[in-house]
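Visitor: With the sequence up front, the predicted model follows.
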Amino acid sequence: MKTMIVREFHDFMLPDSYLLDLSDQKIKGCTGCWTCWWKTPGRCVHHDLDLFYHHYITSEKVIFYLTVSQGFVSGNLKTLFDRMIPLFLPYTNYTSGESMHDKRYEHYPDIEIHYQDTFLETAEKKIFEDYLQRTFYQFHSKNINLTGETGGARP
């Protein structure tokens, strides 16, 4: 099974997996130019995530190790989510009863998320987890599993 790892913490690695280490890579912001949809479909004008796009869409599973920043995902991770738009078509459908971008590809990976659980309130943790569930649901992932970790150790 081909696996990809996106991490902001932890040094966990799998043999033959692709790593996007957000702890030492700053993601450029989306310019909103629509080039990834109209001029070079599926490819961003920045070209800094070309390998990420390829490995993400060809992986069976993507494992995320996320930090929590001010009760939410980090700005760098949110920018990565914004920059994942080339993986989808600019067209929307309402077959699920809500607006969703059409798939560009037949397959999207399963998602496994480990995050540093620093939440003091259950409601805050629920908002965080609901956001991640909704994000990857909109990204057409079928299986989405979240695990909060205290102390940053692998479960």
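Guide: Looks like it came in fine. Numbers count the residues shown, from 1 in each chain.
Visitor: C-alpha from now on. contacts and neighbour counts both.
Guide: Fine.
Visitor: So which residues of the chain form strands?
Guide: 3-7, 18-21, 61-66, 88-93, 100-103, 110-116, 144-149 (DSSP state E).
Visitor: Mean neighbour count and distance to Val45 added to the ones you listed, as TSV?
Guide: Putting these into TSV (neighbours: other C-alpha atoms under 10 Å; distance: least, C-alpha to C-alpha, whole Å) gives the following:
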stretch	mean neighbour count	distance to Val45
strand 3-7	23	22
strand 18-21	18	19
strand 61-66	22	24
strand 88-93	16	15
strand 100-103	18	20
strand 110-116	20	26
strand 144-149	16	29
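Visitor: max-length helix in the chain?
Guide: In the chain, assigned by DSSP state H, the helix with the most residues is helix 122-138.
Visitor: count of residues packed around the closest residue to Asn76 other than its chain neighbours?
Guide: Using C-alpha to C-alpha, 6 or more residues apart in numbering and skipping residues adjacent in sequence, the residue nearest Asn76 is Ile27, 6.0 Å away. Ile27 has 17 neighbours, counted by other C-alpha atoms under 10 Å.
Visitor: State the distance from Ile27 to Asp21.
Guide: Applying C-alpha to C-alpha, to the nearest Å, the value for Ile27 to Asp21 is 11 Å.
Visitor: Structure two is appended below for comparative analysis:
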Amino acid sequence: MKVIVHDLDPEEFLKAFPGLKNREDVRIIAETEGPMKKCIGCFGCWIKTPMHCIIKDGYDMPLQFTAEEIIFISRCVYGGYSRFVKNLLDRSVGSGTPFFEIRNGELKHVGRERKEKRYLNFNVYMYGNNITDLEKEMMTGLFIANKSNFGPETTGALHFINDVYKEVAL
């Protein structure tokens, strides 16, 4: 399964990538269910309803368990993700456990056990006019941290682009 998370206009996105429409092996997550509510830090996704956010707004998504490949397409906002993509990442914290371990000298959440070993491919496309060097540096650090959080076997790359519809091959 491939999951594509984007902050673009959903209709424009499907016009630009018509081959993705109605594919069973691709899940597209965009702001189609209305505004996404912010994570409130209640830990319900760990305790009350493991792996599922208790906020019911149409965006319940434990990303790490639903895909072999995750692609983020986000406008670069001050060296980070757009509001929608950041909220989705925050709301997927329940796909890990509330326990910690040291990995590569950093404190990380322990992942949930999987029956079979899976290697995730995580690619991020950051778009925007005039992305500064400082924003690129900040986003690179964020990408490395996110990739590490997905697990030690995770592959993928960060791309800075100007035009999503010309520079992203899906």
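Guide: In hand now; what should we look at? Source: prediction; values computed, not measured.
Visitor: if we can go back for a sec, what do we get in the second structure for the residue nearest to Asn76 of the first structure?
Guide: Residue correspondence to the second structure (TM-score structural alignment): Ile27 of the first structure is matched to Met36.
Visitor: I'd guessed Arg43 of the first structure sits against Asp50; true?
Guide: Yes: between Arg43 of the first structure and Asp50 there is a contact under C-alpha atoms under 8 Å: 7.0 Å.
Visitor: When the two are compared, which one has more neighbours?
Guide: Higher neighbour count among Arg43 of the first structure and Asp50: Arg43, with 21 against 14, using other C-alpha under 10 Å.
Visitor: For that one, list the residues it contacts.
Guide: Going by C-alpha atoms under 8 Å, 6 or more residues apart in numbering, Arg43 of the first structure touches 35-37, 50, 86.
Visitor: The nearest residue to His46 of the first structure once chain neighbours are set aside: how many residues sit nearby?
Guide: Residue nearest to His46 of the first structure in three dimensions, not counting chain neighbours: Lys28, with 7.7 Å by C-alpha to C-alpha, 6+ apart. Using other C-alpha under 10 Å, Lys28 of the first structure has 13 other residues around it.
Visitor: Equivalent analysis for Lys147 of the second structure, please.
Guide: 22.
Visitor: Any figure for the gap between Ile102 of the second structure and Gly111 of the second structure?
Guide: Taking C-alpha to C-alpha, one finds Ile102 of the second structure at 12 Å from Gly111 of the second structure.
Visitor: cool, Phe99 of the second structure as well?
Guide: 9 Å.
Visitor: same question, Lys147 of the second structure
Guide: Distance from Lys147 of the second structure to Gly111 of the second structure, by C-alpha to C-alpha: 13 Å.
Visitor: Quick check, Ile73 of the second structure in contact with Val5.
Guide: Yes: at 6.2 Å, Ile73 of the second structure and Val5 qualify as touching, with contact defined as C-alpha under 8 Å.
Visitor: Need the residues touching each of these two.
Guide: The contact sets of Ile73 of the second structure and Val5 do not overlap (C-alpha under 8 Å, 6+ apart).
Visitor: before we move on, the earlier item: let's have the contacts of Arg43 of the first structure in CSV, adding distance to Thr79 of the first structure.
Guide: As requested, the contacts of Arg43 of the first structure are exported to CSV (distance: C-alpha to C-alpha, whole Å):
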residue, distance to Thr79 of the first structure
Thr35, 17
Cys36, 15
Trp37, 18
Asp50, 15
Pro86, 13
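Visitor: All set now, cheers.
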